[in-house]
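J.: The following block contains a protein sequence and its predicted model.
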Amino acid sequence: MPTVGVGRDRLFAALGETYTQEEFEDLCFRFGIELDDVTTEKAIIRKEKHIEEEAKDDEETIYKIDIPANRYDLLCLEGIAQALRIFNKKQEIPTYSLSHIPKDKMLKMTVRSDQTSQIRPYVVCAVLRGVTFDEARYNSFIDLQDKLHQNICRRRSLVAIGTHDLDTLQGPFTYEALSPKDINFVPLKQTKSFRGDELIEFYKSDLKLKKYLHIIENSPVFPVLYDSKRTVLSLPPIINGAHSAISLQTKNVFIECTATDLTKAKIVLNTMVTTFSEYCEKKFEIEPVEVTYDNGQSYIYPDLAVYDMDVPLSYITDLMGVSLEVEEVTSLLNRMQLRAERSTSSEGQCLVKVHVPPSRSDVLHPCDVMEDVAIAYGYNNIPTRMPASIKPLPLNELSDLLRLEIAMNVYTEVLTWILCSHKENFALLNREDDNSGVIIGNPRGADFEAVRTRLMPGILKTVGSNNKHPKPIKIFEVGDVNLLDETKDVGASNRRHLAALHCGATSGFELIHGLVDRIMEVMGVPFKPEGDIIGYHIKRSEEPEFLPGRQASIICKGKHVGNFGIVHPEVLINFDITDPCSFVEIDIEALL
């Protein structure tokens, strides 16, 4: 969940009421957010720099508030304060509108789509006229951009926001993509002009901006925005130009969002303009900009259209487990910034017509409406009741029974990572990559670049990390593995596996074989000769992770369900294990 830091005194002033910490925590809980921490700016700095120093009484109190990840409208003080005022019935839901400007007098942005399609194809724009900034509002405006960049914008890879002092520019504007050597301008907070390629080298030493360079660094063209005088507005997603930098004196703000995802660009632009239009001379009014592509297509942004959703009253009340009248539901939704009214379907069903404003991009489905009703009603006010059915799924019931049985055989259960390295999935087990595993895009590290296709790597890593533990080590795991599966709509499927390992100087084939027999006995599957489809039998196998001649496949009711044997010495060396190990892995879903 994103955390937003806001000044307590300024927040209370915006709310028009003062609260004790306990009262504010209660208000946050009732609204569905959480007061995570109470600190000061200087305390945050001291913590970052590991400075031991006593706090002073005059330090401003900062509330750190956790908000839901999809509530982009709450990423700054203005959004939180407005939402809480409406929740407390101290403010009406605002109506956002576009300025009435003839199309021929509207600011225009022309997109050279034959160029920008190579790197960042979309741009959306808007203007906030007559804005009044003070230092706190200005800082909040900048902070909102940073928060959006880190969340929905995915660190500027999907959307990059540029804000400019419109009075320093001359429309119409153009959005192009040019060779880095053909771009030349003075970037924000600099006095020297740089070419595009020089700028990349310059910012490689900048702690904040260097993490965005990879987005365009290797592209033959860089995106760039110009005004009619060829003044550079910005080089997205890296830096704005110094010429159009906004300040406390800025009155007219031009906002542009370049993107690879048009839907997210619209959400980001709507969030920016709806949040800060309350500081405009004409409150909640935004000036549109016409964006024209060179193929002739033309669009007006921002799109402030209200989205209407009809939700059956029974859907809301049944999921909540509370009987409510339609008037109660509409009143609760109004407290959550959603205008609502009674409606009736053609079949006579009672509906709640919900008008979703442009600031609430998180409302996508009737379940989102139901959630807001439940929040406004109060989760603590919803009566508790026993679910209609609490019977576990057959697979989970079987998993629990097997866990109990193996534990009674003096094995200790472990829980290992579902993600592993590609090397652990294949090479360290002496296996070739058979393209059966799911690979993670943009993994956090080499240890989490693939989804495990078997439980063996995690079990072996556990033993390798506990080499000094007294022997024998007897551990097991019951968990899911993941395999590519073209028959599934997501392209992959989970399988529930059971794995057990015996590590010690006397670890042999017969020890793990005995555990296999016990598992099958518990499952009620008798040992039968090969060819019998009622029971199970074992047959010689040639799996590379096991020692040749000391391994077997488990065939149950005519299907291959697992393997067991003595782990190959090369595999043990790969996982830094010094003692012999015997191992079994069974697909327990195949036993159902």
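T.: Received, thanks. Residues are numbered from 1 along each chain as shown.

J.: drop to CA atoms for contacts and neighbour counts, all remaining ones
T.: Fine.

J.: quick check, distance from whichever strand or helix holds Val561 to the centre of its chain.
T.: Assigned by DSSP states H and E, Val561 belongs to strand 559-567. When C-alpha coordinates are averaged (CA atoms, centre = their mean, to the nearest Å), strand 559-567 and its chain have centres 38 Å apart.

J.: Who are the packing partners of the helix or strand containing Ile142?
T.: Element membership of Ile142, judged by DSSP H and E, is helix 135-150. Where contact means 3 or more CA pairs under 8 Å, 6 or more residues apart in numbering; DSSP states H and E, helix 135-150 is packed against strand 159-165, helix 262-276.

J.: can you pull the buried residues of it?
T.: 137-138, 140-141, 143-149 (16 or more other CA atoms under 10 Å).

J.: again, but for stretch 477-488
T.: 477-484.

J.: ranges for the helices of the stretch 151-300 of the chain?
T.: With DSSP state H, counting those that start in this stretch as the criterion, the stretch 151-300 of the chain has helices at 196-202, 262-276.

J.: What residues sit buried inside the shortest one?
T.: This means helix 196-202. So, applying 16+ other CA under 10 Å, buried residues of helix 196-202: 196-197, 199-200.

J.: Before we go further, Glu585 is sitting in a strand, right?
T.: Yes. Counting by DSSP: H, G, I helix; E, B strand; the rest coil, Glu585 falls inside a strand.

J.: Name the helix or strand for the residue nearest to it when sequence neighbours are not counted, please.
T.: Nearest residue to Glu585 in three dimensions, chain neighbours excluded: Ala499, at 4.2 Å (CA to CA, 6 or more residues apart in numbering). Here Ala499 sits within strand 492-503, counting by DSSP H and E.

J.: helices and strands around that strand, which ones?
T.: Partner elements for strand 492-503 (3+ CA pairs under 8 Å, 6+ apart): helix 456-464, strand 473-484, helix 509-522, strand 581-587.

J.: Using CSV, lay out the buried residues of stretch 477-488 together with distance to Ile33.
T.: Converted to CSV, the buried residues of stretch 477-488 look like this (distance: CA to CA, whole Å):
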residue, distance to Ile33
Glu477, 37
Val478, 36
Gly479, 34
Asp480, 33
Val481, 35
Asn482, 35
Leu483, 38
Leu484, 38
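
J.: Would you check which pair of those residues lies furthest apart?
T.: Glu477 and Leu484 (21.9 Å; CA to CA).

J.: try it against this one:
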Amino acid sequence: MPVITVEYEDLKELGVDISKDKLIEILPMMGSDIEEFDEKSVKVEFFPNRPDQLSVEGVARSLKGFLGLEKGLPSYKVKKSQMKLYVDKSVTSIRPHIGMGVVKNVNFNDKRLKQVMEFQEDLHWVIGRDRKKVAIGIHNLDVVEAPFTYKAVKPDEVKFTPLDCDHEMTPAQILREHPKGVEYAHLLEKFDRYPLILDKDDNVLSMPPIINGELTKLTDDTSNILIDVTGIDERAVMQTLNIICTSFAESNGRIESLKILRPEKELETPDLTAKTKKLKASNVTRITGIKLDSKTIIDLLGKARMDAEIISEDEIKVKIPPYRVDILHEVDIIENIAIQYCFNNIKPEIPAIPTIGEEDPWYAIDKFIREIMIGLGFQEIMSLMLTNEENHYLKMRLEEDERVEVAQPISTDRTMIRKSLLNGLLEFLEANRHEDLPQKIFEIGDVVYIDKTQETNTRLVKKLAGAIIHSNANFTEIKSTVAAIIENLGYKFQIEPMDHPSFIKGRCAKIEDNGLKGFFGELHPEVITNFKLEYPIIAFEITFPSR
């Protein structure tokens, strides 16, 4: 999850004059984890459902509400700039959605530029799914002129100087030679044309989702910026644009909109109209266990930076800020009420039930397994049960088979329930390529299989998987590791050769004893490169007997 650095001096400049000790006390109550702090700043980890808090401006805005310094829906004036963006139909099948906004009166310095770049990359990860779903460009508006055009061009049709480069390149050259082009080339590899954003004189601002042009690079002297957000999900594109624009507005930036002229429709962006939802006061009491009247609920919603009004004895109409992408249901609003009430003020009560709870023996086994793995030098990770077919099958060199699919996935990378833990381990290693080697990680978790003999047609299975990456990782090392695990669990370590598509032929073995099954070996080089890794990886996966 993203970790941002918040300097106390920055908060003070944004209107939050608070002591270090008070800030350290409050931040966890707002739904964040403090990584570390010193006399100058604090590093805070926010959950991905609150991308609006990935900038110091967003944190300050939330703090103002929590502390009662400002209440209610923040007001952002949006002036129509008269600028236009023409969207050509050539991008429809590639990256069809785009939103644009202008922010004027922006003050930059070296620190601020770094913060903006970090904010941009955090949004790329949290909402953009590493630029696949959404990609962001922030440009110096003063060096280009409207109207702008968003269109797709042939690989060698146009030349421009990409960011941090001293010579012109074609889009095809960028994908082959520029570091960012090489890293994100897979996002455009299926297409024979590449999207560009140009101004009225055909100057290239950006090649989404790869890189901006050097022409519009931000500097200390930049005071007016143009923001573009492109992607394959229109809702995510507009949400991201709203988050960025409102963040700049918190530090006195002035927002202006552009008219987007698409082949099928016209729209004005950014659209900062507040969403409205209805809330039942009785549901607040039922879910939180706190008895609150409507007037108190409205006051707490004000601290959460929402407006509210009573429309009947039990119903409240709530206005939600345009940057709050996490408010999907009534229960999300109730969660915000509980946060503002402060969880520490909720008194715990023993439920009136006639039994006494105790630890499930099945999960007590997990503790024992963790002790074994940690004793062998591994670190535990916990990944989501939801994954996608590309990571689960294609990248692992496996053929697709029956699985439990998500009927209405909210994102393209969470479309099925996992049947294995291995790809989750490799995704973790991919995300931590910058960390020192060796890395030894494991996970204990449940997977789901289709089983039509069961009443629910599914079967939950517990698995243990581990992976080791370093320059000398080999079969002997993983064999001795698995032997230690199996014997500590009280099983016999008996192995047989096994062919597995994810592993090198002749470097994989299976284990089986008294209901316990598994395999281990050296991962295939193609699997390693599919996850953008560069060193040998040895791995294992063990399936435990059902209860």
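T.: Structure received. Predicted model only: the values in this text are computed from it and were never measured.

J.: What TM-score do the two superposed chains give?
T.: The TM-score (TM-score structural alignment, normalised by the length of structure 2) is 0.70; 443 aligned residues with a CA RMSD of 4.4 Å.

J.: ok so, going back, right, so the helices and strands packed on helix 135-150 of structure 1: which one is the most enclosed?
T.: Comparing these on average neighbours per residue, with mean count of other CA atoms under 10 Å, the densest one is strand 159-165 at a mean of 25.

J.: and that one, how far from structure 2 on average?
T.: Here strand 159-165 of structure 1, set against structure 2 after superposition, deviates by a mean of 1.2 Å using mean CA distance after the TM-score superposition for structure 1.

J.: and the angle for that strand with helix 135-150?
T.: 160 degrees (axes from the mean of the first three to the mean of the last three CA atoms, to 10 degrees).

J.: Identify each buried residue in the strand holding Ala499 of structure 1, please.
T.: Buried, per 16+ other CA under 10 Å, within strand 492-503 of structure 1: 493, 496-503.

J.: again with stretch 547-559 of structure 1
T.: 547-548, 550-557.

J.: Take the residues you listed and keep only those in strands.
T.: 547-548, 550-556 (DSSP state E).

J.: Export these as JSON lines, with columns for distance to Ile538 of structure 1.
T.: Listed next are these as JSON lines, based on distance: CA to CA, whole Å:
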{"residue": "Leu547", "distance to Ile538 of structure 1": "16"}
{"residue": "Pro548", "distance to Ile538 of structure 1": "15"}
{"residue": "Arg550", "distance to Ile538 of structure 1": "12"}
{"residue": "Gln551", "distance to Ile538 of structure 1": "10"}
{"residue": "Ala552", "distance to Ile538 of structure 1": "6"}
{"residue": "Ser553", "distance to Ile538 of structure 1": "5"}
{"residue": "Ile554", "distance to Ile538 of structure 1": "5"}
{"residue": "Ile555", "distance to Ile538 of structure 1": "6"}
{"residue": "Cys556", "distance to Ile538 of structure 1": "9"}
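
J.: Which single one of those residues is nearest to Ser323 of structure 1?
T.: Using CA to CA, these come closest to Ser323 of structure 1 at Cys556, 51.9 Å.

J.: Between the two ends of stretch 172-191 of structure 2, what distance do you get?
T.: 11 Å (CA to CA, to the nearest Å).

J.: Per the alignment, name the residue of structure 2 opposite Leu262 of structure 1.
T.: The alignment partner of Leu262 of structure 1 in structure 2, by TM-score structural alignment, is Glu234.

J.: Please apply the same query to Pro383 of structure 1.
T.: So Pro383 of structure 1 corresponds to Lys347, using TM-score structural alignment.

J.: which residues in structure 2 does the helix or strand in which Ile62 of structure 1 is found match up with?
T.: Assigned by DSSP H and E, Ile62 of structure 1 belongs to strand 61-66. Counting by TM-score structural alignment, strand 61-66 of structure 1 pairs with residues 40-45 of structure 2.

J.: Pull out the buried positions in that stretch.
T.: Those would be 42-45, for stretch 40-45 of structure 2 by 16+ other CA under 10 Å.

J.: Give me the residues contacting stretch 137-145 of structure 1.
T.: 75-77, 161, 247-248, 272, 276 (CA atoms under 8 Å, 6 or more residues apart in numbering).

J.: if we go to 10 Å?
T.: 4-6, 72-79, 132-135, 146, 149-150, 153, 160-163, 246-250, 268, 271-272, 275-276, 279 (CA atoms under 10 Å, 6 or more residues apart in numbering).

J.: coming back round to it: what sits against the nearest residue to the match of Leu262 of structure 1 once chain neighbours are set aside?
T.: Closest residue to Glu234 of structure 2 apart from its sequence neighbours, by CA to CA, 6+ apart: His97 at 5.5 Å. With contact set as CA under 10 Å, 6+ apart, His97 of structure 2 has these partners: 87, 91, 134, 150, 229-238, 262.

J.: and the aligned partner of His97 of structure 2 in structure 1, how far is that from Ala177 of structure 1?
T.: Counting by TM-score structural alignment, His97 of structure 2 corresponds to Tyr122 in structure 1. As defined by CA to CA, Tyr122 of structure 1 lies at a distance of 12 Å from Ala177 of structure 1.

J.: what's the answer for Gly437 of structure 1, then?
T.: Taking CA to CA, one finds Gly437 of structure 1 at 38 Å from Ala177 of structure 1.
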